[in-house]
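Enquirer: starting from these lines, generate the structure:
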Amino acid sequence: METLNRSVWNGLPSQEKEIVLKMLLEKLPKGFEYKGLETFERYGSKAETGIYDYEGYKFVFVPGDKATLGWDRWEQGLDAATAEDFQETLDEFGVEDRDAFIRDQMSPVREVEIGALLVECQTHSLGWYEIELDDEDLADDEDFQEELEKFKLSAYSEYERHQNFRFVREGEAITAYLFNDELDADIVAEEIEQSGFSLPTEDEWEFLYGGGCRTLYPWGDSFDYGLKLRHFEELTEYENRPYDLEQPNAFGICFSGDPYQYEMTLKDGEFFPKGGDGGSLVCGGTGPVVGYLPAAAVYYRDPNAFELDFEDIISNLRFRRIIRL
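Expert: Below is the predicted model of the structure:
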């Protein structure tokens, strides 16, 4: 349908958009409800799109488009501060060619055609599931109870026992999660397909994150030093505002914005993680500019992605559902 392409969609009056969006309900799994139009604006891009609800989860319509994806050169060039940070950090690690270093961690440039999609706005944790603090099955788990009491008395916002349990504090509330170690990539993908959804491909993910932009980041080639980032909170004085990279983009879609986290996509039908590196660069002491390449650069591809085992990164893996229209 021509109206589902971005060039046509953006020129439609709001009333016509609503007619198209309501008609799409015929193609969607039972349980979807159309909620209306909403306009999103981020990094100089603006889009009016449709909002849907499915069992309490928010989805947005994303029109299809032809796009150039991947990165191999600067579109705008770096400002002095970003260039200096890159150079100082890479010098410490013996990297002589800055551009080659960055290029080697990006997906290759290619022309793609992305079809219209319905996209879940938020991601879900794959390896962790929420459990009540007073669950009777945990009453006799001495490790769990001991660490819970320590966490209650601490000032920490999070605590995790590797692939076992974790606690998260939001204000006065504490939420507990247990780890699910009985999953594999094929089972996850198959269960999602059987429920009427799909996982995004790498091409779709990069388009949804950057909108087809040709710069390193969705906002440009230079780093934005005003961002509030996880793991670097001390760099900003705006402690009470949300983390910037977790806010909706111009499509209305939210990403994890955390280099420790991956999002599950498929490449040639196989599991392929995007949006992070498991924290490797941050843990290596590279600082925010280099350390946040995995979470902020649109076309970042973990150099070890083809060697990563699903079981080893499941605790840091997230997923979102899409429907191809």
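Enquirer: C-alpha from now on. contacts and neighbour counts both.
Expert: Will do.
Enquirer: if we ignore the residues flanking it in sequence, what's nearest D85?
Expert: Distances taken as C-alpha to C-alpha, 6 or more residues apart in numbering put V289 closest to D85, at 6.8 Å, once the chain neighbours are dropped.
Enquirer: please, where are all the strands along the stretch 51-200 of the chain?
Expert: 57-62, 65-69, 110-114, 117-120, 124-125, 128-131, 158-161, 165-170, 173-179 (DSSP state E, counting those that start in this stretch).
Enquirer: who's in contact with the second one?
Expert: Among residues not part of strand 65-69, those counted as contacts by C-alpha atoms under 8 Å, 6 or more residues apart in numbering are 5-7, 107-116, 203, 206-207, 212-214, 299.
Enquirer: cool, the fourth one as well?
Expert: By C-alpha under 8 Å, 6+ apart, the list of residues contacting strand 117-120 from outside reads 57-64, 253, 320-325.
Enquirer: I131: which of those residues is nearest?
Expert: Y57 (19.6 Å; C-alpha to C-alpha).
Enquirer: residues near the closest one, how many?
Expert: The burial count assigned to Y57 is 11, neighbours taken as other C-alpha atoms under 10 Å.
Enquirer: quick one, what contacts it?
Expert: Per C-alpha under 8 Å, 6+ apart, neighbours of Y57: E120.
Enquirer: from T123, how far out is it?
Expert: 10 Å (C-alpha to C-alpha, to the nearest Å).
Enquirer: ok, K17 next?
Expert: For K17, the distance to T123 - C-alpha to C-alpha - is 26 Å.
Enquirer: who has more neighbours, these two?
Expert: K17 (21 against 17).
Enquirer: which secondary structure element contains the more buried one?
Expert: Using DSSP states H and E, K17 sits in helix 14-23.
Enquirer: let's see this one next to it:
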Amino acid sequence: MLDQWDRFSFSECEAIARDLDSALPASFRFHKIEACSLGDQRHHIAVFEWAGLPDSYHKGFFALTPGGTATLGYDREQSFVPDQQQQASWENETQKTGMLPGALDAFLDQTMTPLRHVHIEPFLLETQATPLAAPPVYDETLGPRGGWRKSVTPLTAQKTLERISREGFRFPTSDEWEYACAAGSRSLFRWGNTTPPFSIPSLGRQKAAGWDLHLRENAFCLLIACYPYHWEFCAEPGVMRGGDGGSALHAGAGTFAAWLTLASAFHSRWEHEVCYGVYLRRALSLV
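Expert: Okay, here's the model as predicted:
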């Protein structure tokens, strides 16, 4: 459990991890104990390497996510109070354009999970989600300077789950995903309640100068909810986590509105069978 785990020394954490290593499938091996911190949370996390990913992907690493009883969700009795910049973005960019009509409180009430207390069993969670569709390919034949060619691959949660189940994995539950993303934090985002002014949550060169908190590992050593387009399947059908598929960002719904899709408690509903642009984060049960 997390409260017990946090009291262990590095050497004690490593001893537990090596014991677990002997019980895991042969494709796993203990990698290291890493001190991870973000916002107001700091934890020592055991990381395991998995040899199952294709060579074209990053190395596969899984974090031992300690369990415990946790408070999750958005507390509607103690509403989030935006700072001046966030409020101005909502009023001048979001409400005036009509992309997301209504007050900020109404949006948060609609998109954030309810306040609740849950019990989480320890489990392994992939530290970095992988794209389910093929990455774009640079094609020199596209115009005088070439260009990127990207295939749009339809995906279904059921077929994806069937495939990873044969490898011994599953999707994380929505509770597990939110617990892992927040890593113990009760702020709106895993790093706190602040967002950069006049900058959308993007990857690469477009990120705000000096601002990369959404691109850092969280206190559970996870790269998670980094980009609104990279949403992820959960065990519950139709529940998507880690973004909104880029809807708010693509529609120009407002700077702060786009950042809200990376909040730990944010969730999207997708009722159609086929989905696009999904990233996969594997989970492995330990009990």
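Enquirer: turn the strands of the stretch 51-200 of the first structure into CSV, including distance to A295 of the first structure.
Expert: Formatted as CSV, these follow (distance: least, C-alpha to C-alpha, whole Å):
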stretch, distance to A295 of the first structure
strand 57-62, 22
strand 65-69, 17
strand 110-114, 21
strand 117-120, 19
strand 124-125, 16
strand 128-131, 21
strand 158-161, 20
strand 165-170, 21
strand 173-179, 24
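Enquirer: for the residue nearest to the spatial centre of the first structure, which non-adjacent residue is spatially closest?
Expert: Nearest residue to the geometric centre of the first structure (C-alpha atoms, centre = their mean): F255, 3.0 Å. Ranked by C-alpha to C-alpha, 6+ apart and with sequence neighbours excluded, the top spatial neighbour of F255 of the first structure is E246, at 5.4 Å.
Enquirer: quick one: the one you found and G252 touch, right?
Expert: No - the pair E246 of the first structure / G252 is not scored as a contact, 11.1 Å apart, by C-alpha atoms under 8 Å.
Enquirer: the more surrounded of those two?
Expert: Between E246 of the first structure and G252, counting by other C-alpha under 10 Å, G252 is the more crowded of the two (28 against 17).
Enquirer: aligned partner of that one in the second structure?
Expert: Structural alignment (TM-score structural alignment) places G252 of the first structure against C221 in the second structure.
Enquirer: one more: L199 of the first structure?
Expert: Residue correspondence to the second structure (TM-score structural alignment): L199 of the first structure is matched to F171.
Enquirer: contacts only, for the residue nearest to F255 of the first structure.
Expert: When contacts are counted by C-alpha under 8 Å, 6+ apart, E246 of the first structure touches C254, F255, S256, G257.
Enquirer: please redo it, this time with the cut-off set to 10 Å
Expert: Residues in contact with E246 of the first structure (C-alpha atoms under 10 Å, 6 or more residues apart in numbering) are Q122, K228, L229, R230, I253, C254, F255, S256, G257, D258.
Enquirer: of all the residues you listed, which comes closest to W74 of the first structure?
Expert: G257 (22.2 Å).
Enquirer: can I assume the closest one is in contact with L229?
Expert: Yes - between G257 of the first structure and L229 there is a contact under C-alpha atoms under 10 Å: 7.9 Å.
Enquirer: anything in contact with each of the two?
Expert: Y243, D244, L245, E246, Y292.
Enquirer: which ChimeraX command selects the buried ones in the residues you listed?
Expert: A single ChimeraX command selects the buried members of these (16 or more other C-alpha atoms under 10 Å):
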select :243,245,246,292
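Enquirer: format the shared contacts of G257 and L229 of the first structure as CSV; extra columns: secondary structure and distance to V188 of the first structure.
Expert: Listed next are those as CSV, based on DSSP: H, G, I helix; E, B strand; the rest coil; distance: C-alpha to C-alpha, whole Å:
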residue, secondary structure, distance to V188 of the first structure
Y243, coil, 29
D244, helix, 29
L245, helix, 26
E246, helix, 24
Y292, coil, 28
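Enquirer: still on that earlier bit, out of the strands of the stretch 51-200 of the first structure, which comes closest to F40 of the first structure?
Expert: strand 57-62 (10.7 Å).
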